[in-house]
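Visitor: Fold the following and give me the result.
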Amino acid sequence: MLASVHAELLKFFTTRLWWGMAIGVFVLGAGLSLLFGILYTSESLLETASGPGGVPTGDATQIANSVYTGGLGFAYLLLLCIGVLSIGMEYRHKTITSTFLTVPKRARAMLAKVLALLVIGGGYGLLSLVGSVSVGALVLNLRGEDPFPSTEILRTLALSLLVLGLWALIGLGLGILIPNQVAALMIGVGVAWIVEPVLGFAIKATDFGREHVAPYLPSEATQAVVNTVRSSPDDVRLSWYAAALVLAGWAALAAGPGILRALRQDVS
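Guide: Got it, this is the predicted structure:
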């Protein structure tokens, strides 16, 4: 199994994709932590529990969480794309045949892909945190705020790595279920970045939707896991561990059927 995981990692790190993604993740993490560090420590947001017009606010821990995970919203989209490409490129370039010939037990080959994506997600997460924490802590300190107001910050940083790994698995499932790689990328990013947030906004328009539906959406679960500031004081959130289970469920819902299809379908 270790040899299979190593082979999957080599497939990724021997391309030029990985360092381009690495630069993007690091720069976005640092840049957005600077932006959110200035935004969330502004006087108007610190004085009230909810700013005018539903301005995002929170306590000191939530503010620090939001600053340090500022790049997470873009990072999980990049990991979603990596998940799609990890299998999509194999089908596009017909290397999936050699993969299954090298590892005849397809279940082992797919498990190796899953484990490799978790490692890649954790690696990019660490890179993002290096940029965001170093810049964010400096901004918070310069603006007179405690960069680490509680030990919960450490839990948030660790959970952000899990979040990225789960989004990569969602991408893996999409890459198998949607044969066309370009279509899979466009649909995945479009749904995650545009459709799902807009749908969530519409769902929150009703009390039932806000309380019983919206918290279970992938993006809402992601924010609950890392305990960032709320977009509105009326927002209902799951506990971090419940949200982590929900996000894991979405990953299983996307990756599970895709992996089963890969195990059974003929390839050439």
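
Visitor: Only C-alpha atoms from now on, for both contacts and neighbour counts.
Guide: OK.

Visitor: ok, how many other residues are close to residue 236?
Guide: By the criterion of other Cα atoms under 10 Å, residue 236 has 19 neighbours.

Visitor: Setting aside sequence neighbours, what's the nearest residue to it?
Guide: Closest residue to residue 236 apart from its sequence neighbours, by Cα to Cα, 6 or more residues apart in numbering: residue 211 at 5.6 Å.

Visitor: For the one you found, what is the enclosing helix or strand?
Guide: According to DSSP states H and E, residue 211 maps onto helix 207-212.

Visitor: Return the residues in contact with residue 75.
Guide: The contact partners of residue 75, by Cα atoms under 8 Å, 6 or more residues apart in numbering, come to 25, 28, 125, 128, 164.

Visitor: host element of the nearest residue to the third one once chain neighbours are set aside?
Guide: Here the nearest residue to residue 125 in space, its sequence neighbours aside, is residue 161; by Cα to Cα, 6+ apart that works out to 5.1 Å. Residue 161 belongs to helix 152-177 when elements are defined using DSSP H and E.

Visitor: Give the next helix or strand downstream of that helix.
Guide: helix 181-190.

Visitor: In contact with residue 242, which residues?
Guide: Going by Cα under 8 Å, 6+ apart, the list of residues near residue 242 is empty.

Visitor: What are the buried residues along the helix or strand it falls within?
Guide: Assessed by DSSP H and E, residue 242 sits inside helix 240-264. Using 16 or more other Cα atoms under 10 Å as the test for burial, helix 240-264 gives 240, 243-244, 246-252, 254-256, 258-260, 262-263.

Visitor: I have a second one here; can you model it like the first so I can compare?
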Amino acid sequence: MNLLAVERIKLFTTRAPLWGGLLAILLTSGFGIMYIATNSNHADQLSVSDTTGGYQFGVAVAMVVAALSITTEYRFGTIRTTFQAVPNRTSVLLAKAGVVGLLGLVLGEIGGFAAWGIGYLMQPFPGLALNTSADWINVAGGGVFFGLAAVIALSVGALLRHSAGALSLVLIWALMGERLVSLVSEKVYDWLPFHVAENFLHHRPDSGVSLSQGGSLAYFAGFAVLMLVISIFVVNKRDA
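Guide: Below is the predicted model:
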């Protein structure tokens, strides 16, 4: 618990989590609110999933914050002090993953419920009410999605160690990387992690993903754990 507290303090000693978190919430909720506002003439055709169309942009910012939480330590050399104080590097990375994962969870929940809540206040039609489990997953599942994505971004940052490279990779990956793969192979695209996570949030028969919503979540969580395990192995093998 002390290590978690230390990592939390280190994370919030910079302004990146504050401003990045606010931007993630604004992007997540803003796109959904704008969509509801611009389609008010067809409000009877709107659904809950229409309010959460900004997840892709919000999660990209959350991933940037997560990646910076470790690449800045490598940049300024403070990671060496951390590893000297706590020789067990696995514990350090697990603590960092716990902190950024929890931050992502909070940002996703706030952004998702803000997008849906404001959208529903603007257009209180039955289609925008949380009537089914799929509707609840669509809104509340955003926090789980953000949290796991933050762990993936942290792992990428630990592997690359350089802010520019890590940020470029997570931004391209979150925003368009997997869709570019779909231009080459739809079969490969159907098993890429963020596409599968999309199936968890917005389950559609035409998505190409053969997994259920629960299976999609397990797949995405397994990928996040795999990335974290790989990063822990690499960090333990090389010099700080």
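
Visitor: What would you report as the TM-score here?
Guide: Superposed pair, TM-score by TM-score structural alignment, normalised by the length of structure 2: 0.88. Supporting alignment: 239 aligned residues with a Cα RMSD of 2.4 Å.

Visitor: what comes into contact with the helix holding residue 211 of structure 1?
Guide: Outside of helix 207-212 of structure 1, the residues within contact range by Cα under 8 Å, 6+ apart are 203, 204, 235, 236.

Visitor: Please, a ChimeraX command that selects the buried ones among those?
Guide: Only the buried entries of the contacts of helix 207-212 of structure 1 go into this ChimeraX selection, using 16+ other Cα under 10 Å:
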select :203,204,236
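
Visitor: before we move on, the earlier item: would you mind listing the two of the contacts of residue 75 of structure 1 that lie farthest apart?
Guide: 28 and 164 (14.5 Å; Cα to Cα).

Visitor: So for these two, which residue has more residues nearby?
Guide: Each of residue 28 of structure 1 and residue 164 has its neighbours counted (other Cα under 10 Å); residue 164 has more, 29 against 21.

Visitor: what's the matching residue for that one over in structure 2?
Guide: Counting by TM-score structural alignment, residue 164 of structure 1 lines up with residue 146 in structure 2.

Visitor: Which of the helices or strands spans the closest residue to its match other than its chain neighbours?
Guide: The shortest distance from residue 146 of structure 2 to any non-neighbouring residue, by Cα to Cα, 6+ apart, is to residue 104 (4.8 Å). Assigned by DSSP H and E, residue 104 of structure 2 belongs to helix 89-122.

Visitor: what's that helix packed up against?
Guide: When contacts are defined as 3 or more Cα pairs under 8 Å, 6 or more residues apart in numbering; DSSP states H and E, helix 89-122 of structure 2 packs onto helix 2-11, helix 16-38, helix 55-76, helix 133-160, helix 213-237.

Visitor: rerun at 6 Å
Guide: helix 16-38, helix 133-160 (3 or more Cα pairs under 6 Å, 6 or more residues apart in numbering; DSSP states H and E).

Visitor: so can I have TSV of these showing distance to residue 127 of structure 2?
Guide: Below are those laid out as TSV (distance: least, Cα to Cα, whole Å):
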stretch	distance to residue 127 of structure 2
helix 16-38	12
helix 133-160	10
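
Visitor: most neighbours per residue, which of those helices?
Guide: Compared across those, helix 133-160 shows the largest average neighbour count, a mean of 25 (mean count of other Cα atoms under 10 Å).

Visitor: Have a look at how far, on average, it is from structure 1.
Guide: Compared with structure 1 after fitting, helix 133-160 of structure 2 has a mean deviation of 1.7 Å; criterion: mean Cα distance after the TM-score superposition for structure 1.

Visitor: What of stretch 91-101 of structure 2?
Guide: Aligned to structure 1 and superposed, stretch 91-101 of structure 2 gives a mean residue distance of 1.2 Å (mean Cα distance after the TM-score superposition for structure 1).

Visitor: which residues of structure 1 does that stretch align to?
Guide: Mapped onto structure 1 using TM-score structural alignment, stretch 91-101 of structure 2 spans residues 108-118.

Visitor: now do stretch 163-180 of structure 2
Guide: On the basis of TM-score structural alignment, stretch 163-180 of structure 2 is assigned to residues 181-198 in structure 1.

Visitor: for that stretch, how far is the first residue from the last?
Guide: Using Cα to Cα, to the nearest Å, the end-to-end distance of stretch 181-198 of structure 1 comes to 25 Å.
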